[in-house]
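In: Sharing a model prediction with you, sequence too.
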Amino acid sequence: MFCIRPLTAALLLGALASAAGADTLLKLDARAAVPAPTTGYLKLGTATSPKGETLAANSQYLLKDGKPWLPVMGEYHFTRAPASQWADQLRLMKAAGLDVVATYVFWNHHEERPGAFNWRGNHDLRRFVQLAQAAGLKVVVRLGPWCHGEVRYGGIPDWVVDAMPTRGNDPEYMALVDRLYGQIGRQIQGLLWKDGGPVIGVQLENEYNLRGPGRGEEHISALKKLALKAGMDVPLYTVTGWDGAVYPSGEVMPVFGGYPDEPWATSTKELPPKETHAFRFNTRVSGDLGAQTKSHGAGTAETDKDKVPFFGAEYGPGLPAMYRRRTLVSPDDIAAMLPVQIGSGVNLLGYYMFHGGRNPVGAGGTGLEESSLSGGYNDTPRINYDFQAPLGPDGQQREVLTRLRPFHYFLRDHGAQLATMTVRQPERSPADPADLQTPRWAVRANGDSAFLFVNNHVRQYAMPAQIGVRFEVQLPGGAVTLPSKPVDIPNGAYFVWPVNLDLDGVKLRYAAAQPVARVDAGAQGIVHVFAATAGVEAEFALPDGLKTLKPDATQLQRLGTGANGRAVSVLLLAPEQLAQLNVLELAGQRRLVFSEQQAWVADGRLQLRGVGPQPLRAAVFPALTKPAAAGLKVSQDGVLQRLDVAGDPAQPALHITATRPAGMAPKVLKGGLAGAAVQPIPEAFATAATWSLQLPAQLPRAEDVLLELDFVGDIGRVFAGTTMLDDWYYNGQRWQIGLKQFGLKPGAELRLSVLPLRADAPVYIDAAHRPAFAAGQTQVAELRGARLLTVRRVAIAP
């Protein structure tokens, strides 16, 4: 199951350079005392639950039951997903290390016609919140009324936009917002924190930087009053703080974000290096986040820096598809942001989107997506909202999730300490994000304890290897220099190393390895999971000297005796082993579960979910007492208990027939608010190539069946009859559609249409995926492959 990554050419060259005697000492002074947090400035809601649990915030961090708390939050839109999926998907989010789920309430999804509210089925906010609570997640409800979220009119219904001014204190508009907030308040009544429920916060409006009479701080204040009137008394009230946002200081807390590219930009070329990959020491705003309105002055967030904690809500673990710019980010483009954001002081790590989805279709077939046809700044797919998210629209696990989880687990076990630490800037740091030569690192410290954050990855730009590097951190108790010998940090590396970390009574001076999680293994003592840094020898500096460890997920490596005479050991993981790690509460105990498939806990059982013919496999530590499931084989490999269920090589067949060749697609026009490429008009699809996709007469008895499409063209659409099921902008990513949700009959025929992509189309596609047009070739519309993949699941009793 596990292997160790071989040395790359870059690492080999770096090793040769180190052997030649290169030694660069990077210095940082972290001796200054941490300012004491202040309280009383923020006007928060009821902080105490019926059980006496408390949730509060000071000027630096959140406090849960009086202790610092650094949670992870992820966005999942309930109206963009089948209600039948919610329970499992929320548990998958919890298994990935999330503490909070955030969700927009899109007004036009619930009140398409005046006064006719829909809170049923896939629109049932109350059930979604209840399921989140059952999964162990807290909830933040993003109220709008303007949300954006790549939705038509930002979520405000057409009939409102047509009739009155919006996004201000117009009396007619505010009366309708009052009614909307009242409806939302009734949906979550009894589910607020003060009632013992999971709803800990609400967000007012979104990306709000409008000024003038009835706008600005005055409008946000009015919205908060309406939320309170509707009964939404919660510990946290937030607004987005980027792009010059304005709000009443002290009444709400700003949240921030950042993305590794800008699909809302108009450039058809690669963008300069983004701020999200560069540490920030003087600002919390991470560049342009695509606000639909322009700021005309400095935002409130900058003057609030010393009064409110640094919270994130929209760090992008993927990117949306927009017609003119179709960026496809790598897992490392995303994961490299995490040490940067945490190392820049973020004390709530929030993602948008953590789970992809699909837009509902409005009454009469109206599209509810953002588009230039309805005056939007961007063109987005009619239905698909994949977002390249860690969990796809049908719950698919994406590779990026395996890179993010270790940071979530790190925050779960070390976040309370980290939250109290402030950011310290090195003697030398990059002048700006375009400086690719100066080492990128930062430290968060409090007293003699610290964490060191390093990033040597920038999307689409090769970083020079930092050759022969050591770090010197000046602390009140003296300087710590790590590691003991110079190391080479290759292009693409990013990591977190601890300084003066207490491992249950064993004093760790430093580690040249990343802390991940802690497990109480009973008679085997306390086990701390660490991740080896690729190309760097894992070194642990202990009171009795240095220990150099080799990655091995099957063996505990003892560090010493800790508190109460218990053994303290390390389980050191190679990168490939780390990618399979899940930390789950199972059978009354925290356990490590290694699996290439999805793993989570439901109904007290370990759930494994895989796609295609491969076996379902996991390795568990500490071992389960009597694992049981049909076809399960159990074996032991060192400390790991291996669980195996045979694969199913018989995948359903898909019969594909070309039915219509492509015509000549019309020229892609420029226009709209962005003055850039706009999506072709509906009549253009008459030139699309089409294929018949015939499902087998006997569909397998599986949890789901994914239709996977590999096409090259401009826009793909899948129909059942004349009903569009899904659509996709070509960007090089495989397109998958879960078929179970549509209730298709065995033998049903689907139709794929692919609008040709013209060679002269002024759209951006990453160089690795842009079609190479042959001489004289003017367009392309090809289906390179299509197949059906079963989704299998096994529940293992412990």
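Out: Yes, it's here.
In: From now on I want contacts and neighbour counts done on CA atoms only, so please keep to that.
Out: Noted.
In: burial count for the nearest residue to residue 794 once chain neighbours are set aside?
Out: Among residues not flanking residue 794 along the chain, residue 608 sits closest, at 5.4 Å (C-alpha to C-alpha, 6 or more residues apart in numbering). By other C-alpha atoms under 10 Å, 21 other residues sit near residue 608.
In: Kindly indicate whether residue 608 is helix, strand or coil.
Out: Using DSSP: H, G, I helix; E, B strand; the rest coil, the structure places residue 608 in strand.
In: Verify the stated contact: it with residue 797.
Out: No. Using C-alpha atoms under 8 Å, residue 608 makes no contact with residue 797, being 11.5 Å away.
In: and residue 50, what is it in contact with?
Out: Applying C-alpha atoms under 8 Å, 6 or more residues apart in numbering, we find residue 50 in contact with 194, 195, 196.
In: Surely the second one is in contact with residue 46?
Out: No. The pair residue 195 / residue 46 is not scored as a contact, 9.8 Å apart, by C-alpha under 8 Å.
In: for the closest residue to residue 319 other than its chain neighbours, what are its contacts?
Out: Among residues not flanking residue 319 along the chain, residue 387 sits closest, at 4.9 Å (C-alpha to C-alpha, 6+ apart). Applying C-alpha under 8 Å, 6+ apart to residue 387 gives the contacts 318, 319, 320, 321, 353, 356.
In: Comparison target below:
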Amino acid sequence: MNQPARRLFVHSVPAPPRGHLPFGESEGAPDRIEVTGRWFERGGRPWFPITGEIHYSRLPRDRWNDVLGHARAGGLDSIATYVFWAAHEPEPGRFDWTGNLDLRAFVELAAEHGLDVIVRLGPWAHGEYRNGGFPDWLVAQGLKTRTNDPDYLAQARNLYAETIGRLRGLTHAEGGPVIGAQIDNELYDQPEHLAALRDLAEELGLRVPIWTATGWGGAQVPETLLPVYSAYAEGFWEDETTEWAAFAPVHFCYSEVRDDLTVGADLREALDGVAASDAADLDGKLPYATCELGGGMHVAYHRRPLVSGEDVAALALAKIGSGSVWQGYYMYAGGTQRTGPQGTEQESQATGYPNDVPALSYDFHAPIGEHGQIRPHHHYLRRQHLWLQEDGHRLAAMTTSIGGGSDDPAELRWAVRADGRSGYLFATTYQPPKRPLAAQHGVQFTVEFEDETVTVPSVPVELASGISLAWPLRYPLTPDLKLRSATAQLLTRIGDDEGDIVVLASVESIPVEIILGDGTAVELPTAPGPECLVELPGVRLLVLDEASANRLYRLHVAGRDRLVLADAPVYADGGDLIVQSEAASATVALLPAPDGLDGAEVSANGRWRSWTVATGGGSVPLEVERRPEHGLVPEPRRGGPMNRLSAPDDYTNAAIVHLEIPSDAMEADKALLRLDWTGDTGRAFVGDRLVSDHFWHGRVWDIDLTPHRDALAEHGLRLELLPWSRATGAWVDPSVRDFEDGVTINAATMIRVGKTRLHGLVSLEAG
């Protein structure tokens, strides 16, 4: 049965308040960044930043370039990174900025990839680091940390002075990439201290246009810092009795409420004894900025969430529909916890935290994994980021009107973001599988602009369960031609020798309807896909299917921006195309096409020219016992300030599995052992060295063997796998609970990840 058309009236957007905030740069500054009461501006027009968290100190330095390249290819325009105090000052007065601790080199490399940088200065960071990243020697002094205690500020001054010295010449005002700094992290009740830390950083010479502090939990943020917010689909910090975190469902609705009073509440209460206060009313006073949209989720021993790529993408799109003007992800690339003089440096119950987390793995199931694995949500999010890169300057200046979206799962969730003349329609039937939403039947929307009413689609449609969409309304195709509506999502816009191409992506199960400004319906020449090109006066529309949209990149290759369709992860580096693949070969197609790609063979000619490249990737299955012997399950233990399950440290009864790694399996740019298994926890050793660990939570365990080639030849790999017992009570996702107690190895596979550099060839006449 068709439902009545949903209807909203959208107003013109008033000019935002200006000049009332202590951020931004003075008039006349090159590429001036300004912060208004509702959005950010850069170079004189609204700007929609897209930021991903990447921790340089948790990545091997020789992998920085790949990770930053993929981040840029994923549509980010900036990255954020913690400065972990304990890593840089392991002993009082002895600072270390070498190897993968070289902050300056990391920032400079980010700039080479076209990425700006927000430096999260600390002094306290959290990031699942022991003592929030405070050095052990500092903790031993018993200072009144995270306050304006003079002795603590003197120590913080030393850290800030060293850090800011490393950034000299790299700030935005100096022509560099550093556009912002975050002060401390998750500090709720010390606004005077936060303000003092900004004053200290400026006194030491740091000049950046944007100063932030985390604002969730009703944090008391001083006026000199911009509060930034979080949203997660799940949380490892919840109790093991919690089926779905109470804070999560709201993030799959459209809501202009920015704060979340429950994210990280356990840590706040356990460590600081501080309860959340009421959320502040910030609408119209400060722009809605995020810094921790969950790019995935970490695991703890007692609770091991399974956040999917679909969860991440739906949540991110819901925040755009809710009014976000800055998409910031935590994490965007996973990493490995550091090991210091006192051992591994993860948070744990032994160091006063409520939770035990893995000693090494900080994969976070991020879009880019701990070892550079490219996950599905890297592609899903890239679709959103391409759109924001293309039309973010218009979207940032649009306000949100909520059409529907209460906690009632039967109510359609929808919103319009508009400026009174044009906008975007958002709708979703997505919620994680543990609490899915039903399909919506007979769906149609009517949006009343000031001078026209738009109804989309012209005939009611069904929105299947699990869909999130953003449809353009009155989008300007050319100065003389508008797209009144489309049941397809805007991806990007690019030019070739024949003019502009506007790229749209269809939504699976919804017919594509394109209506021009005069009411003319556009007929597609073929089904949506790479060859579905519609010729219009002064512009062409390329309408992709969803599978092709998930393979689409926009990269600067061979002297110009090009659309790239790739069946393997790719990024651009110095005008070349870098292809990384777990398969032996990959295919890439470019539009407009260069004359050639040195290192690849042409496989198809047409509007898109395709090349096939040998990558050197592949897989080698290893023989392994399916049900290795083990002893009794360790007795469950509890600890920490919230008496949660503790990770076992006695592996006496573990199943011991020895694997000999074939030398040819290591002959690649990167070599991973992929273990498909079930159990409780696992550790991997090369000789006596712990190289990886894993709390089983429903996904494969990838172990990077690349750094250990020589030692593996001598020692092989030893796995210690503790058996699972449902009776222990650790929480895992309902979708993966139905398996046997004990240890089961379904497969052990060596994955060779190949990497190939393709140099784009362009004739002098064309170039």
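Out: Received the coordinates, thanks. Every value quoted in this text rests on a predicted model; they were computed, and no experiment measured them.
In: if we can go back for a sec, buried ones only from the contacts of residue 50 of the first structure, please, as a ChimeraX command.
Out: Entered in ChimeraX, the line below selects the buried ones among these, by 16 or more other C-alpha atoms under 10 Å:
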select :194,195
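In: mind putting the contacts of residue 50 of the first structure in CSV, distance to residue 590 of the first structure and secondary structure included?
Out: Below are those laid out as CSV (distance: C-alpha to C-alpha, whole Å; DSSP: H, G, I helix; E, B strand; the rest coil):
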residue, distance to residue 590 of the first structure, secondary structure
194, 29, helix
195, 28, helix
196, 25, coil
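In: before we move on, which element is the closest residue to residue 675 of the first structure other than its chain neighbours in?
Out: The shortest distance from residue 675 of the first structure to any non-neighbouring residue, by C-alpha to C-alpha, 6+ apart, is to residue 266 (7.9 Å). Taking DSSP states H and E as the definition, residue 266 of the first structure sits outside all helices and strands.
In: What segments of the second structure are helices?
Out: Listed in chain order, the helices of the second structure (DSSP state H) span 64-73, 85-88, 103-112, 136-140, 150-166, 191-203, 265-267, 309-322, 376-395, 546-549, 709-715.
In: Translate residue 686 of the second structure into the numbering of the first structure.
Out: Residue pairing (TM-score structural alignment): residue 686 of the second structure is matched to residue 720 of the first structure.
In: check contacts around that match.
Out: Applying C-alpha under 8 Å, 6+ apart, we find residue 720 of the first structure in contact with 749, 750, 751.
In: if we take the residues you listed, which one ends up nearest to residue 66 of the first structure?
Out: Nearest to residue 66 of the first structure among the contacts of residue 720 of the first structure: residue 750, at 56.3 Å, using C-alpha to C-alpha.
In: so that closest one touches residue 693, yeah?
Out: Yes. In this structure, residue 750 of the first structure is within contact of residue 693 by C-alpha under 8 Å, at 5.0 Å.
In: Who has more neighbours out of the two?
Out: Neighbour count, other C-alpha under 10 Å: between residue 750 of the first structure and residue 693, residue 693 has more, with 23 against 20.
In: Report the contact partners of the closest residue to residue 584 of the second structure other than its chain neighbours.
Out: Nearest non-adjacent residue to residue 584 of the second structure, counting by C-alpha to C-alpha, 6+ apart: residue 617, 4.5 Å away. Neighbouring residues of residue 617 of the second structure by C-alpha under 8 Å, 6+ apart: 581, 582, 583, 584, 585, 668, 751, 752, 753, 754, 755.
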